[in-house]
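Enquirer: Pasting the sequence and the predicted model now:
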Amino acid sequence: MRKIVTRALAALALLAGCDTAADFNIPTHKDLKPGGVYVAYVNGCKEGCDQVAKGDLIQTVDGKKVETRRDFLAAGVTDGKPHKLELLANKTHDPKQVTIVAETQDLPPLKDIPPFWTVGAKNLDKAPSWARRRMFGHASPMVMLVNIDGGILDGRQLYGKKRFIVYWDWGTRTEQAEAITFMKVLQKARADLEARGVDIMFVHLRFPTNQRQAAMNDSDLRKFIQKWSEKKPDGTPYPPLPTYRFPNATEFNPARQLGLENAYTVFENLGSSPTIVLMDEGGIIRWHSEQTQVPPQGSEVTDPVQYTIIEAIKFALEDL
């Protein structure tokens, strides 16, 4: 029994620890520096896609240079005809040429998806190093989220819009305080974010590292939000953020836990609360930070909690 407990604690410590680029294939500045279009995930095609790997950088399509996802999609590779790709291999940057034959395919409820989920390498490289945890550079992972006001969303339904997602727990007083601060700042920034087409999702769950506190139900979440919401100058509270939670054991349905990648879930990639995930409209995670970041010397914002959420908001407004 002691060995089992020790192994479990070691696993939890590893999950909550620092993610390394080598262990989780996290794209670094060095990996992205050559530019081009970063392959986040291979959906497959009739011919050639098995020679393309996550992390490869597409440089040209049929001799034409590509630098953004829009460039790649505009190349029209899903017409069923051969198309020649020039790429740089993941990590090594060794040049390679691949000819693919692709047709549009469906990933219900999505239709006409491309052979690869992609993002411009320069755009992906805008995130700071501390916002490159293990989901960074992935396509929307498998997840099932319950809206406390009704309805269910999955990872595929997140595709098509920019998302500012905060995953938070209340296992400790520190985690509660951090979640409250994040919520208050986001309530103030909500109008600006929505004006830029960014939807906020405030998601409560019991993190894998929380062994003491059960997750809140819908009623508890509403009370929590009502109690701690930021107040306007006239004393009235800001509207509550769109709030979600992970499903309980009765609600959970594996068939509803969907994403843009197979066998890759949000839950297995969460380490510590609070976690911020910023996703672009193409379903690519452009920011994944956990806990809070100590501000650099000379920063106007000196509180780590405030600094972390403010930096994420700036990124969502300017670079997402």
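Expert: Right, received. Where do you want to start?

Enquirer: Please count neighbours and contacts with C-alpha atoms only from this point.
Expert: OK.

Enquirer: For the top helix by length along the chain, could you pull out the residues that count as buried?
Expert: Determined from DSSP state H, the single longest helix within the chain is helix 173-195. Across helix 173-195, burial judged by 16 or more other CA atoms under 10 Å covers 175-176, 178-187, 189-190, 193.

Enquirer: Relative to residue 243, which of those is nearest.
Expert: Closest approach between these and residue 243, by CA to CA: residue 183, at 10.3 Å.

Enquirer: ok, and here's another one to check against it:
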Amino acid sequence: MSNVETRPEQVVCKAGGLPGPSCDQQGRSPVEIITSRDVPLGGPRAMTVRRTLPQRQRSLIGPWCFVDHYGPADVSVTGGMDVAPHPHTGLQTVSWLFQGAIQHIDSGGNAGLVLPGEVNLMTAGAGICHSEVSTDDTTTLHGVQLWLALPDATRHQPEREFEHFEPEPVSLDGGEMLVFLGKLWGTESPVQTHSPLLGAEIRLDPGASIDLPVNPGFEHGLLVDSGDIALENVDLPVAAIGYTGIGVEELRIANRSDEPGQLILIGGEPFTEEIVMWWNFLGRTHEEVARYREEWQAEGERFGAVDGYVGKGGPGQNADGMGRLPAPRMPDVTIKARRNPPPQVQK
């Protein structure tokens, strides 16, 4: 998925913070709440997504640097997702759906459907471009799009990689989970990542509560899709992330609703490298990102080309008539590296 904001450098995100004093947390770990903001996903019939990362409050959770959450949305009228070819550098994109289907095509020669319960991971390395279009038979679109920052050791790799994996559900006492990246509770994904991390969908039955053992070397974020959810006895709003820092060995997750709860758990070792993140590029300096933009605008070889893109406007173009997304204008000031807070809950 692309970040299609025309002035991405100017966004001021909403703060979250700690829960109020009425919360009973005796014996439990503190929780920081990261709220979302609405972002239109391009075009006059834009689909709205809820973005929790990045924020001024916190830019990363482990190497996770971008979290978009969308739907359930009736796309039978709006046309759904139609993101024309756009570039990425220095990251991996992680696509995970609850409902619907999205056609993915990238300049590495990879094409495939993103389907519910199946993870698609694309590695940009030094540069890649791809398109994303919801299929014609999709009436409801619902899922998350996530990015992982690549460490300096591998972010310049020339390979444009793509992996697909359908995890088996693992039963919990009160629900089930699907581990699509990393490992959790004895279940491990075979998908290659470049930092120690975790990504899983958790489905909680009505009224269920679980104590989930986790890696104390990881910081974690729990995104609420549905349910009346509490993390460590802290109520989490729908579309918000509950954050816990390193040193936590167990997460208590409860669904107080009489409807099933659906959650995404992300985590990883703190990512200590400073990054410059602008539009769809991850780099280390303003100058590096500016060079990426120039190469994309010039249709340079770094990103390659998407072959076979069919948007809502027909072959080779989206509903707005574009065959590729133009990069926004660079800001007039130097973009500074993002410095993430320490991996503990902020007061």
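Expert: It's in. This structure is a prediction, so every number in the text was calculated from the model and none was measured.

Enquirer: Drop the TM-score for these two in here.
Expert: Here the TM-score for the pair of chains, by TM-score structural alignment, normalised by the length of the first structure, is 0.25; 136 aligned residues with a CA RMSD of 6.4 Å.

Enquirer: list the contacts for residue 242 of the second structure?
Expert: Contact analysis of residue 242 of the second structure by CA atoms under 8 Å, 6 or more residues apart in numbering lists 31, 32, 33, 34, 221, 222, 223, 231, 236.

Enquirer: Now intersect the residues you listed with the strands, please.
Expert: 32, 33, 34, 221, 222, 223, 231, 236 (DSSP state E).

Enquirer: if we take those residues, which one ends up nearest to residue 99 of the second structure?
Expert: Distance to residue 99 of the second structure, by CA to CA, is smallest for residue 223 among these, at 16.8 Å.

Enquirer: Return the distance of residue 317 of the first structure relative to residue 191 of the first structure.
Expert: Distance, residue 317 of the first structure to residue 191 of the first structure, by CA to CA, to the nearest Å: 11 Å.

Enquirer: Surely residue 132 of the second structure and residue 84 touch.
Expert: Yes. Using CA atoms under 8 Å, residue 132 of the second structure makes contact with residue 84 at a distance of 6.8 Å.

Enquirer: the more surrounded of those two?
Expert: residue 84 (29 against 23; other CA atoms under 10 Å).

Enquirer: Quick one: list the elements packing against the host helix or strand of that one.
Expert: Following DSSP states H and E, one finds residue 84 of the second structure within strand 82-88. Contacting strand 82-88 of the second structure under the criterion 3 or more CA pairs under 8 Å, 6 or more residues apart in numbering; DSSP states H and E are the following elements: strand 128-134, strand 281-283, strand 310-311.

Enquirer: Quickly compare those strands and say which is most buried.
Expert: When those are scored by mean count of other CA atoms under 10 Å, the highest mean neighbour count falls to strand 128-134 (a mean of 26).

Enquirer: okay, the angle between it and strand 82-88?
Expert: Strand 128-134 of the second structure and strand 82-88 meet at an angle of 160 degrees, taking axes from the mean of the first three to the mean of the last three CA atoms, to 10 degrees as the criterion.

Enquirer: Report whether residue 288 of the first structure is found in a strand, as I expect.
Expert: Yes. Read with DSSP: H, G, I helix; E, B strand; the rest coil, residue 288 of the first structure is one of the residues of a strand.

Enquirer: so it makes contact with residue 279?
Expert: No. Assessed by CA under 8 Å, residue 288 of the first structure is found out of contact with residue 279, at 9.1 Å.

Enquirer: So those two - more neighbours on which side?
Expert: With neighbours defined as other CA under 10 Å, residue 288 of the first structure and residue 279 compare such that residue 279 has more, 29 against 25.

Enquirer: Now that one. Nearest residue, chain neighbours left out?
Expert: Sequence neighbours aside, residue 285 is the residue nearest to residue 279 of the first structure in space, at 4.4 Å (criterion: CA to CA, 6 or more residues apart in numbering).

Enquirer: Go over the secondary structure and confirm the one you found is in a strand.
Expert: Yes. Assessed with three-state DSSP, residue 285 of the first structure lies in a strand.
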